[in-house]
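Colleague: Following is a predicted model, sequence given first.
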Amino acid sequence: MPDVSVRLARPADRPTLERLWLMFRHDMSAYSGVLPRPDGTFRSERLDSALTDPGWAPYLVTSGEHPVGLAFVRGLTSPTRVLSSFFVVRAARRAGIGLRAVREVMAAHPGSWEVAFQEDNTGAVRFWRRVATDIAGEAWTEERRPVPGRPDAPPDAWISFEVPAVPRSSLHRPGSAA
């Protein structure tokens, strides 16, 4: 597996996260039907919240010196954490980077978790079911929920599971085997 690092994003990482965000929203537009705004950007409220709201945590995923993904967690002060956004660039997919990044992010915030995805996104369906099984065994659930404010959109699939607390010494370090 490539040298992968997952760390909390710093204010100086904002330009990198903004670029990754555009790639993420572009990928998601295939399932949401949302077009870019006239200036070529997409709505970025989640990006802004991840970087400024104390109930959120933004993560940057790198492989060597290359930014390869992001993960935004919300609900840090709630009983259930939500992986609000998760993205790995196409060139880094299917190399174990996504699963490793999710494990590290979730291990940093043990407890109840939820992840939403679109049923039409077959890659996401396979990935998130694999993540849930990898982390929680068979102790996970999946349900359909309407998309808030989008009655025209098909419901999202939501997976829920528990992430056990892991001793800090057991967490993977950059460059270590997964």
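Modeller: The structure has been received and is ready for your questions.

Colleague: going forward, measure contacts between C-alpha atoms and count neighbours the same way
Modeller: Fine.

Colleague: shouldn't Ser85 be in contact with Arg74?
Modeller: No. Ser85 is beyond contact range of Arg74, at 9.2 Å (criterion: Cα atoms under 8 Å).

Colleague: Counting by contacts, list what whichever helix in the chain runs longest packs against.
Modeller: Ranked by residue count and defined by DSSP state H, the top helix of the chain is helix 14-32. If contacts are counted by 3 or more Cα pairs under 8 Å, 6 or more residues apart in numbering; DSSP states H and E, helix 14-32 sits against helix 45-52, strand 66-74.

Colleague: Include mean neighbour count when you put those into JSON lines, please.
Modeller: What follows is the helices and strands packed on helix 14-32, written out as JSON lines (neighbours: other Cα atoms under 10 Å):
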{"stretch": "helix 45-52", "mean neighbour count": "16"}
{"stretch": "strand 66-74", "mean neighbour count": "22"}
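
Colleague: To Leu22, which of those lies closest?
Modeller: Nearest to Leu22 among the helices and strands packed on helix 14-32 is helix 45-52 (10.2 Å), distances taken as Cα to Cα.

Colleague: Included below, for side-by-side comparison, is a second structure:
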Amino acid sequence: MEAALVPVTQANKDVLANVYQFYDYDFSPFTNQDVNSNGQFEVNIDYYWEGDGRWNPFFIMVNGSIAGFLVVLFENMDVDPDPRHVIYDFMILQKYRRAGIGRQAALQAFGMYNAHWAVAQMDNNTPAIYFWRNVIQHFTGGRYTETYKAEWGKYIQTFSTKNNVKKEESCRS
């Protein structure tokens, strides 16, 4: 199976909002989020399309089907001409997990931008911590930094794809 990143347009934002229901469901053990009185998680992604260009949502597609999504945030774009790129949200549907789809999608995202990167995980989300450490280790060949921000309860990995001649090759791995 091969993953492909497809930009989410405003015309497809309702589809993305629907898929966010699964994301919030999967994430609820870590956030303690509950559904509302209509039996849904509160999802508001309208700000992705409010014109500032910082939010870059993508569907992760496999053979024409949605397998998940990821959102790349250009952090501090309003004040920094070279903003740090952040994997803001990332989700693979259960059916596609442990099949390499998440790894492929992450590597494609990293390969799309010549940038400084940050990826964060909640400290109680050990599967995400393991996944991102493994993917980033593979992508960078170990050239990344990890810090723990106790006040946020998050692990953060940082690295750069600036002037990375191996970027294209790494994306195909």
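Modeller: Good, I have the coordinates. Small disclaimer: the values here were computed from a predicted structure and weren't measured.

Colleague: before we move on, the earlier item: so which residues make contact with the longest helix of structure 1?
Modeller: Here helix 14-32 of structure 1 makes contact (Cα atoms under 8 Å, 6 or more residues apart in numbering) with 35, 41-42, 44, 47, 51, 60, 67-70, 87, 89, 118, 120-121, 153.

Colleague: closest to Val4 of structure 1 out of the helices and strands packed on helix 14-32 of structure 1?
Modeller: strand 66-74 (9.0 Å).

Colleague: okay, and the helix or strand that comes right after the closest one goes to which residues in structure 2?
Modeller: Next along the chain after strand 66-74 of structure 1, taking DSSP states H and E as the criterion, comes strand 80-88. Counting by TM-score structural alignment, strand 80-88 of structure 1 pairs with residues 84-92 of structure 2.

Colleague: how far does that stretch sit from the chain's center?
Modeller: 2 Å (Cα atoms, centre = their mean, to the nearest Å).

Colleague: Which residue comes closest to Gly69 of structure 1 once chain neighbours are left out?
Modeller: Nearest non-adjacent residue to Gly69 of structure 1, counting by Cα to Cα, 6 or more residues apart in numbering: Val88, 4.2 Å away.

Colleague: In this structure the one you found contacts Gly98, no?
Modeller: Yes. Judged on Cα under 8 Å, Val88 of structure 1 makes contact with Gly98 at a distance of 6.4 Å.

Colleague: which of these two has more neighbours?
Modeller: Taking other Cα atoms under 10 Å, Val88 of structure 1 and Gly98 do not tie; Gly98 has more neighbours (24 against 21).

Colleague: Next, the angle from the helix or strand encompassing Thr62 of structure 1 to helix 14-32.
Modeller: Element membership of Thr62 of structure 1, judged by DSSP H and E, is strand 56-63. Angle of strand 56-63 of structure 1 versus helix 14-32, following axes from the mean of the first three to the mean of the last three Cα atoms, to 10 degrees, is 100 degrees.

Colleague: With structure 2 overlaid, report how far strand 56-63 of structure 1 is off on average.
Modeller: Mean deviation of strand 56-63 of structure 1 relative to structure 2 after superposition (mean Cα distance after the TM-score superposition for structure 1): 0.8 Å.

Colleague: Show me the contact partners of that strand.
Modeller: 2-9, 17, 49-51, 67-76, 101, 105.

Colleague: average distance between the longest helix of structure 1 and structure 2?
Modeller: Averaged out, helix 14-32 of structure 1 is 1.0 Å away (mean Cα distance after the TM-score superposition for structure 1).

Colleague: any idea of the angle that helix forms with strand 80-88?
Modeller: Using the same axes, to 10 degrees: helix 14-32 of structure 1 against strand 80-88 is 90 degrees.
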